[in-house]
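# Below are the sequence and a predicted model for it; my questions follow.
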Amino acid sequence: MKLAARGLVAVVTAAVVGVVPGVAFAGSDRGALQEKLDGVTATSAVGAVAEVRDGHRVWRGGSGVAVRETSQPVPIRGQFRVGSVTKTFVATVVLQLVAEGKLRLDDSVEHWLPGVVPNGQNISVRELLNHTSGLFDYRLTLPRPGSPEFLDLRWRTLTPAELMAPALAHKPDFEPGKGYSYSNTNYLLVGEIIKKVTGHSYSDEVERRLIRPLGLSGTTMPRTSPWIRGAHMHGYLPTDAGIIDYTDMNPTLFGAGGDMISTASDLNRFFDALLGGHLLPARLLKEMKKPGIEESTYGLGLSWHDTSCHIPVYGNDGDALSYQAYSYSTEDTRKQITVAVTPNFINNPDAAVDAVINQAICN
């Protein structure tokens, strides 16, 4: 039986929005989590925030500073750019449209965007979502981050067509469906397909279907606005002239593949609703968890990996240049963690963040 997405949203409002964890972690658990989070800022970040949920227990922590060369504390409930975690929201909208019978995963790109993509008749919506299209990543055609040419783009409104043109003119990485290669071009196209199917932008649909029904009050689709309106850590970017504050920038550079702003609490709430079966019919949530190719750990906008205790976690992570975000949950949503950092560009924060994730999930 096909359950319409609007019905699912009603379930979400009743089952998720009213749930407020009210039990704090024990002192030893808080101490261990804080120690791991401090390890992130000791090695690889200016600031870091995290929220961990274990059943009805919740821990929120911060480390480092909100602004370089100050003692300003990080806002633990603050906002940050989530980068590619945006893709999971956008993919969820697509799958809700599939549930409503408005498009199919096996529809061709050519069907919805005629004449836009070379060989588009042989690339499916599914292959865009799971990065098996072979299309070249437009971000590899941009000027080097931090270069004067890149900084010239900071305040510009860039259209999907403008961003995609060099990538679509580039030779594909492989024939559609014959490999896996992470490409942000795929999600620019997905955003355009959502607009063609619904008559509304992907931002409008994410807000209408996910942000408002779930009560994600700290989550915004910024469109062309360069500002983070709520309390937030500042983000930075190394340039030819040194490290600069790069908090404010026109997010059309990221588009449907990475422009969202959110909070740790909101991302945990979203993944609880998604993996808990409140946003999609079971058959489509199952599709979301299928890898694009056998050895891949990326499905339809959803990724997964193993932890040190061999408990798999599902979610996504994102790089928004001056911010990096990681949001993962056990499949049963019993345990969840979201971490956001502002990198210091001395070391990659991934290993230190993995230690926080392992502490949260395995202990």
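Noted; the coordinates are in hand.
# From here on, just use CA atoms for contacts and neighbour counts.
Will do.
# Spatially, what comes nearest to P118 if we skip its sequence neighbours?
In space, and not counting its chain neighbours, P118 is closest to L168: 7.1 Å by CA to CA, 6 or more residues apart in numbering.
# Tell me the spacing between the one you found and I211.
Between L168 and I211 the computed distance is 32 Å (CA to CA, to the nearest Å).
# and what of T338?
Here T338 is placed at a distance of 17 Å from I211 (CA to CA).
# who's more crowded, the two?
More neighbours surround T338 than the other of T338 and I211, with 28 against 20 (other CA atoms under 10 Å).
# Excluding residues flanking it in the chain, which one is nearest that one?
Residue nearest to T338 in three dimensions, not counting chain neighbours: S327, with 4.2 Å by CA to CA, 6+ apart.
# Remind me which helix or strand that neighbour belongs to.
S327 is part of strand 324-330 when elements are defined by DSSP states H and E.
# this is the other structure I want to compare:
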Amino acid sequence: MSNPLDRAALDAAVENVHRAGVPGIFAEVRDGDEVWRGAAGVADVATGRPVTAGLRHRVGSVTKAFTAAAVLRQAERGRIDLDAPVGRHLPELVPGERGDAITVRMLLNHTSGLAEYLPYAYPSLKAWPVVAETGPESLDDHRLTRFDPVDLTGMGVAAPAVGTPGGTPGVYSNTNYLLLAQLLERVTGTTAEQCITRDVIERAGLRDTGFPSGPEIEGPHARLYEAWFGMIDPPRDYSVYDMSWVGPSASLVSTVTDLNRFFGALLAGEIIAPSSLAQMRRTVPVVSQEGRIIDYGLGLHPAEHSGRHAFWGHGGTVWGGGTLSMTRADGRRRMSVAVNLQRWNRLDPFGRPQPHPIDDALAALYHVAMDG
């Protein structure tokens, strides 16, 4: 059983996130047929335009759940074998022994050992994940850069490996999901974006979700403010940005309502078969981009509640924007939250992100949203 939605507590929680320092936050929480939507703060700090719960938003790596579901759909059709070597389909992208050793499943759950390409595409981030030795210059340099996904995956494949294929803990890497996008193209004869749109977005009945056609977010949206650990002060607007740097790994635009609808449909077995969903929920330990060990399935991440994996979903960030969408295993309770500020934590003398009131305020919101 769920606790009923505490609307006053949810209203107060989103307001507290704004007061803690986020320019704008908007969210939707569902419990069965009961729906709460809330927003606090501004979509544009220059004009004071307020945020509303219906805004479109770059959802970052939440995209991976969509891409993984599309791969599982192709597996159900017999076009992809999750335990087949990726070199069977993409020998020119992952050649030789690595192509024979890395399976499709290892790409999905980040146990391929392939490195993150981002520090190679963005030179000022070359010290990542040692954030104290990075800088935000490349973010501006690449605002309108049109990256070739084959070039990006090549950077990740050519970089020193971060693990052995199938070894755990795995290491979270966008290289894996750009390769999955190439795999979808190879087996369907369409672009990965077209495949994901047809097999996942439209199947879930999502009305405000899609891949960007250019650097601007289409429809009503908030500006996205990036602080890069205090190195950009005041935070800079990156809402106009060419998203080819992440493609079907993290470029999707959606709304909090659509995300709740998607994860509800996914966990109800309406997008992929129950047997495929069971595979998506089979987790392994993975080192996140923040350096923490997390449980990770096939494009799904569990949130522990009362000592067990009660909620499933994904989080995501882009330059200036963050999203978290979690749905209880039975699909009844759903939460999606979007903020228009990222990397607000400044660094301590050892280069580690310092605690910030925003962290506590968001944690409190998630607690109210998921626990009631």
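All right, it came through fine. Values in this document were obtained by computation on a predicted structure and should not be read as measured data.
# what range in structure 2 does the strand holding S327 of structure 1 sit on?
Correspondence between strand 324-330 of structure 1 and structure 2 is established over residues 322-328, with TM-score structural alignment as the criterion.
# That stretch vs structure 1, average offset?
Between stretch 322-328 of structure 2 and its aligned partner residues in structure 1, the average distance after superposition works out to 0.4 Å, using mean CA distance after the TM-score superposition for structure 1.
# And for the equivalent of P172 of structure 1 over in structure 2, the neighbour number?
Following TM-score structural alignment, the counterpart assigned to P172 of structure 1 within structure 2 is A161. The burial metric for A161 of structure 2, expressed as a neighbour count using other CA under 10 Å, is 14.
# and what of G96 of structure 2?
By other CA under 10 Å, 11 other residues sit near G96 of structure 2.
# roughly how far apart are it and P215 of structure 2?
Counting by CA to CA, the gap from G96 of structure 2 to P215 of structure 2 is 36 Å.
# cool, A329 of structure 2 as well?
Remark: distance between A329 of structure 2 and P215 of structure 2 (CA to CA) = 35 Å.
# Setting the sequence-adjacent residues aside, check what's closest to L180 of structure 2.
Leaving aside its sequence neighbours, L180 of structure 2 sits nearest to L107 (CA to CA, 6+ apart; 7.1 Å).
# got a list of what T191 of structure 2 touches?
T191 of structure 2 makes contact with A181, L184, E185, according to CA atoms under 8 Å, 6 or more residues apart in numbering.
# To which residue of structure 1 is it aligned?
T191 of structure 2 is assigned S201 in structure 1 as its aligned equivalent, the criterion being TM-score structural alignment.
# Repeat that for A265 of structure 2.
A265 of structure 2 maps onto A273 in structure 1, with residues paired by TM-score structural alignment.
# Report the inter-axis angle for the host helix or strand of that match versus strand 324-330.
Counting by DSSP H and E, the secondary-structure element that holds A273 of structure 1 is helix 264-275. For helix 264-275 of structure 1 against strand 324-330, the angle between stretch directions is 40 degrees (axes from the mean of the first three to the mean of the last three CA atoms, to 10 degrees).
# Now helix 264-275 of structure 1 on structure 2. Mean distance?
Compared with structure 2 after fitting, helix 264-275 of structure 1 deviates on average by 0.3 Å (mean CA distance after the TM-score superposition for structure 1).
# my guess is the residue nearest to P118 of structure 1 contacts L135, does it?
Yes: with contact taken as CA atoms under 8 Å, L168 of structure 1 and L135 are classed as touching, separated by 7.0 Å.
# higher neighbour count, these two?
L135 (29 against 18).
# L341 of structure 2 corresponds to which position in structure 1?
For L341 of structure 2, the residue aligned by TM-score structural alignment is P343.
# picking that back up, who are the packing partners of the strand holding S327 of structure 1?
In terms of contacts (3 or more CA pairs under 8 Å, 6 or more residues apart in numbering; DSSP states H and E), strand 324-330 of structure 1 is packed against helix 85-99, helix 264-275, strand 313-319, strand 335-343.
# Nearest to N363 of structure 1, out of the ones you listed?
Taking CA to CA as the criterion, strand 335-343 is the member of these that comes nearest to N363 of structure 1, at 10.3 Å.
# which ones are touching the spatially closest residue to Y323 of structure 1 that is not a sequence neighbour?
By the measure of CA to CA, 6+ apart, the closest residue to Y323 of structure 1 outside its immediate chain neighbours is T342, 4.8 Å from it. With CA under 8 Å, 6+ apart as the criterion, the residues that contact T342 of structure 1 are A45, V46, G47, A48, M233, H234, G235, Y236, S322, Y323, Q324.
# which residues of the stretch 151-300 of structure 2 fall in helices?
174-188, 192-196, 256-267, 274-280 (DSSP state H, counting those that start in this stretch).
# Just name the most buried of those helices.
For these, average neighbour numbers computed from mean count of other CA atoms under 10 Å are highest in helix 256-267, which has a mean of 24.
# so where do the helices sit in the stretch 1-150 of structure 2?
Using DSSP H, counting those that start in this stretch, the helices assigned to the stretch 1-150 of structure 2 run over residues 7-20, 63-76, 96-101, 104-108, 118-121, 137-141, 149-158.
# and N260 of structure 2, which of those helices is closest to it?
helix 63-76 (12.6 Å).
# against structure 1, where does that closest one fall?
By TM-score structural alignment, helix 63-76 of structure 2 lines up with residues 86-99 in structure 1.
# Any chance you could list what contacts the matching stretch?
For stretch 86-99 of structure 1, the surrounding residues in contact (CA under 8 Å, 6+ apart) are 2-5, 103-105, 129, 187, 190-191, 194, 202, 205-206, 209-210, 256-260, 279-281, 284, 300-302, 315-316, 318.
# do you know how far the residue nearest to P118 of structure 1 is from K87 of structure 1?
Separation of L168 of structure 1 from K87 of structure 1 (CA to CA): 20 Å.
# same thing with K36 of structure 1?
The span separating K36 of structure 1 from K87 of structure 1 equals 27 Å under the rule CA to CA.
# When these two are compared, which one has more neighbours?
In this comparison of K36 of structure 1 against K87, neighbours counted by other CA under 10 Å, the higher total goes to K87 at 29 against 21.
# Just list the residues touching H142 of structure 2, thanks.
With contact set as CA under 8 Å, 6+ apart, H142 of structure 2 has these partners: Y122, D242.
# What lines up with it in structure 1?
For H142 of structure 2, the residue aligned by TM-score structural alignment is L153.
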